[in-house]
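Asks: I would like the atomic coordinates for the input below:
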Amino acid sequence: MEMLVGIAAGILTSVSMLPQLIKVIKEKDVQTLSPVMIVVLLVGVSLWVVYGIMKSEWPIILSNAFSVLVNATLLTYYLIYRE
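Replies: Okay, here's the model as predicted:
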């Protein structure tokens, strides 16, 4: 049961930024984004990946690695589209 809860939590938190990323890609508008929030979140999920590796917990590693990818992409688009 623990594993299922971990997997569900990981999936939900991992995909939570996808709608924002899709919106940014479609509209090429990043004015409403906070770069500080993106960086803090990116550091946080990166640390979760490290923690998951230290504990050998694949649900933590995979879900947060996906979050790193999404947030790094969002930050990249922010840097490209900012005025």
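Asks: contacts, neighbours, all on C-alpha from now
Replies: Fine.
Asks: Now do the longest helix seen in the chain: which elements does it pack against?
Replies: Assignment by DSSP state H gives helix 58-81 as the longest helix of the chain. In terms of contacts (3 or more Cα pairs under 8 Å, 6 or more residues apart in numbering; DSSP states H and E), helix 58-81 is packed against helix 2-15, helix 18-27, helix 35-55.
Asks: Second chain to compare with the first, below:
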Amino acid sequence: MTNAIEILGFVAATLTTAAFLPQVYQTWRTKNAQSLSLYMLLIFFVGVLSWLVYGVLINSMPVIVANVVTAILTFMLLFFKYTYKN
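Replies: This is a model prediction of the structure:
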């Protein structure tokens, strides 16, 4: 049963993390981050880092992996927001 729960966690982590890929790609491709909310990205980034710490504390690989990748993608969006100022 534990393996099924871990698999479900990895599936959920993959889907929610992958949801950011189109936004990162579109922002990079268009070089336009004007429509991205800086405050939303900052709040989300802090939340993702909090989930990452939580995942480490409970030793949950799906939570850790998903939030490491999501933190990187969110950081990229923050970088684009700063770099592509209009």
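Asks: on that earlier part again, which one of the helices and strands packed on helix 58-81 of structure 1 has the most crowded surroundings?
Replies: helix 35-55 (a mean of 16; mean count of other Cα atoms under 10 Å).
Asks: whereabouts in structure 2 does that helix align?
Replies: Aligning helix 35-55 of structure 1 against structure 2 (TM-score structural alignment) gives residues 38-58.
Asks: Touching that stretch from outside, list them.
Replies: Contact partners of stretch 38-58 of structure 2, identified using Cα atoms under 8 Å, 6 or more residues apart in numbering, comprise 61-64, 67-68, 70-71, 74-75, 77-78, 81.
Asks: Repeat the analysis, applying 6 Å as the threshold.
Replies: Contacts of stretch 38-58 of structure 2 with the rest of the structure, by Cα atoms under 6 Å, 6 or more residues apart in numbering, involve 63-64, 67.
Asks: Now render the helices and strands packed on helix 58-81 of structure 1 as TSV, adding distance to residue 82 of structure 1.
Replies: What follows is these, written out as TSV (distance: least, Cα to Cα, whole Å):
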stretch	distance to residue 82 of structure 1
helix 2-15	24
helix 18-27	11
helix 35-55	10
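Asks: Look up the closest residue to the residue nearest to the spatial centre of structure 2, ignoring the ones flanking it.
Replies: Nearest to the geometric centre of structure 2 sits residue 70, at 2.0 Å (Cα atoms, centre = their mean). Nearest residue to residue 70 of structure 2, sequence neighbours excluded (Cα to Cα, 6 or more residues apart in numbering): residue 17, at 5.6 Å.
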